[in-house]
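[1] quick one: sequence plus predicted model below, questions after.
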Amino acid sequence: MADPRISKFAKVLVEHSARVVPGDRILLEGTTAAEPLLRELYIQILEKGGHPHMMMALPGMMPFSQDEMYLTYAKDTQLDFVPTFYKLAYDQFEGRIRIHSATNTHGTTNIDPEKLQRRGKALSAITEAQFRRGGDGIFKWVTTLFPTDGYAQDAGMSLKEYEDFVFGAVHANEDDPIAFWKSVESKQQSAVDFMAGKSQVILRGPNVDLTLSVKGRTFMNSFGTYNMPDGEIYTGPVEESVNGWVKFTYPANYGGTSVEGAELTFSNGRVTRAKADKNETFLLKTLDIDAGARSLGEFAIGTNFDIQQFTGNILFDEKIGGSFHMALGAGYPETGSKNKSAIHWDMICDMRQDSEILVDGELFYKNGQFVFEK
């Protein structure tokens, strides 16, 4: 018997996230492990009058999610090759739904970091189109995840427990999950409105002493359009404004490699010092992938208190209520960010104890909660 939560999950993605209307060409990305959800998405997009284009891969062969087979066997010219059909879809289609569905989340752990970086540069042409066209409102993209044994093991759960966690996080177990995500939008809007026209942001706490500017930048209300699940407000800080240090309290995972205890020092917007307790060499090499990798493309505050445990997957972990995260590399143009890079690497820091955020000298956030005057 089919899990009724999968049908509701698909409905959220089609109607709320991708907002499919008749004539939309929608790229569906996922592996065979996500077949139940991909099948339901295919049907519901057709029912909405859209044109689903299925790009289903075998586990370990998905270009934007630990494509271990390609990275293992591809020569340099192949690593530099931009995938034809993906590039066409990102340049021309009206939307895409990506279902992360890896069965082995550590498949690229022993791949040469230089190969990962070289492949990342080739794929950056596709990522750039995604961010640019998404920012212009003409490409409706959303990224989500289908529960697999690999993700469950990373989270320290059984598959059944992890399925309940994922479907609960996207609220597919409710009568009207779309109504829930619309309520998230209204709850977060007051914080977004407060930040309009503000300039200086100061973060203080046991693991952070950082100053940055958001002058002229736009805070976005993230409520399930680009990511599912969701729950954050974010912007692109003024590139040269970031000064200070931060030690990320959660492992920073990127491309199948986990960097633990990452600590960064910023001077005039660039990382001038970086260290880590584990996989420091990977961190340093990734910072040198291109000119934009040492600058921030995103500053965000996680608002989803339904997600409290770290699972090892950034899609969920960056939304943890009471945390903030920053992304090295490419920024979202709709925020005003000008930073470009082949990477977009989110790193998370807990703010629930002895921590605060000041905005233009006013207390905005304390110990994981917004405290500003609405």
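    Received it, and whenever you're ready, just let me know what you need. Numbering: from 1, shown residues only.

[2] please make it C-alpha for all contacts and neighbour counts, starting now.
    Noted.

[3] now stretch 343-359: buried residues?
    Of all the residues in stretch 343-359, those buried under the rule 16 or more other CA atoms under 10 Å are 343-351, 355-359.

[4] what about those, which are in strands?
    Using DSSP state E, 344-350, 356-359 are the members of those that sit in strands.

[5] tell me the buried residues in the strand or helix carrying residue 363?
    Element membership for residue 363 (DSSP states H and E) is strand 362-366. For strand 362-366, the neighbour count (16+ other CA under 10 Å) marks 364-366 as buried.

[6] comparison target, given below:
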Amino acid sequence: MTYDPERHAILLADYCVSVRPGDRVLVAGTTLALPLIEALHRTLLGRGARPVLKLSYPTQVEDVQRLASEEVLGSLHPVEIDDARALDASIRILTPTAPVPGLDVARAARWRAAQAPLAMSTLHPRWNLTLYPTPFGAEAAGMTLEDYEAFVARAMFLDAPDPVRRWGEIREFQAGLIERLAAADDVHLQADGTDLHLSVRGRSWSNSDAKRNMPSGEVFTAPHERSANGTVHFDLPTLYGGRVVRGINLVFRDGEVVEARAEEGEDVLRAALATDDGARFLGELGIGTNFGIQQPSMNILFDEKIGGTVHLAVGQAYAENGGTNRSAVHWDMIRDLRRGGTLTLDGEPFLTGGRFV
């Protein structure tokens, strides 16, 4: 099928943020996403909502990180926080673009730390992060734009006769996984270059059914902050702050990253881990369940959801899962078990070779 921004907009408004008459809904994205932004604006108005559009040009954030004074870079104006608190819901649209060369990774980290109080996940229960397919996104994924648009549509189940019903089926499947996960204590991840133990005892698991990420398809929790011990090699590359980071290797001791290496982008990795005290501890353990996504695309919103993969995030934990780690960083890193590897719960196989047991 071809990607349809009108169909995407209806799913975002009616299902993802459950818009109500009178809601003040932020729609934020770059000008590259104008077809989806226009469709969302019309859809929200049709539901009696009050859309608030926040448009930026494609390299606006990078220009702030490059050119802003230290005061502007590292602080927020009070009105920015007031504006964010006055919203009822938000939809943020990612538009993949080529990395801007020569960015100072330390300045970029300071900007992200200053922006942390504006995170919708801490201000509002109804928020969604989605993506509009761009030519660079297609290039990064190794696809033509037409193929990439179809890939995005399939990942969101926009090709299904009833996408909402399909996401309901995902929710039910994930509920069954959580029933088993909720009883677990020790999680053991094993694969080439990976032998990691962590504890999730008593921590709640979230059923990510695309209410907050579109697409979604994962279950996740916050592991105990001091429980991670061992090594992990992340075999899928990621983009962080506009830079490619590939072949990440982390060593954990009593929850803390004590060694960190990367085959590419190691300076980005080290800068992120130095952002604050919480950046060297885990905030999330997630398991991908979306078998509608079959290949990595160099975009974490999709890649962490690939069915049969596991991801760990350093930094900020979700309090709703019982996590206490706090950080301006939340960086998801992915291990693909479809290539071989196991995830066991208290010694019993749960995910083997990318398939749930």
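    Cool, the structure landed. Bear in mind the structure is a predicted one, so any value in this text is a computation, not a measurement.

[7] hmm, back to that, the second structure: matching residues for the helix or strand just after the strand holding residue 363 of the first structure?
    Using DSSP H and E, the helix or strand that directly follows strand 362-366 of the first structure along the chain is strand 369-370. With TM-score structural alignment applied, strand 369-370 of the first structure matches the range 355-356 in the second structure.

[8] how close does the matching stretch sit to the first structure?
    Compared with the first structure after fitting, stretch 355-356 of the second structure has a mean deviation of 1.5 Å; criterion: mean CA distance after the TM-score superposition for the first structure.

[9] want to throw the buried residues of stretch 343-359 of the first structure into CSV with distance to residue 27 of the first structure?
    Listed next are those as CSV, based on distance: CA to CA, whole Å:
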residue, distance to residue 27 of the first structure
343, 22
344, 21
345, 24
346, 25
347, 28
348, 30
349, 33
350, 35
351, 37
355, 42
356, 41
357, 39
358, 41
359, 40
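
[10] show me which of these is closest to residue 277 of the first structure.
    residue 347 (14.6 Å; CA to CA).

[11] and the aligned residue in the second structure for the closest one, what is it in contact with?
    Superposed on the second structure with TM-score structural alignment, residue 347 of the first structure falls opposite residue 333. Contact partners of residue 333 of the second structure, counting by CA atoms under 8 Å, 6 or more residues apart in numbering, are 234, 236, 238, 304, 311-313.

[12] relative to residue 243 of the second structure, how far out is residue 333 of the second structure?
    Counting by CA to CA, to the nearest Å, the gap from residue 333 of the second structure to residue 243 of the second structure is 14 Å.

[13] repeat for residue 148 of the second structure
    Residue 148 of the second structure is 21 Å from residue 243 of the second structure, by CA to CA.

[14] which of the three states applies to residue 289 of the first structure?
    Classification of residue 289 of the first structure by DSSP: H, G, I helix; E, B strand; the rest coil places it in coil.

[15] how many neighbouring residues does the equivalent of it over in the second structure have?
    In the second structure, the residue paired with residue 289 of the first structure is residue 275, using TM-score structural alignment. By the criterion of other CA atoms under 10 Å, residue 275 of the second structure has 19 neighbours.

[16] distance check, residue 336 of the first structure against residue 298 of the first structure.
    Applying CA to CA to residue 336 of the first structure and residue 298 of the first structure gives a distance of 10 Å.

[17] what do these two both touch?
    In contact with both residue 336 of the first structure and residue 298: 235-236, using CA under 8 Å, 6+ apart.
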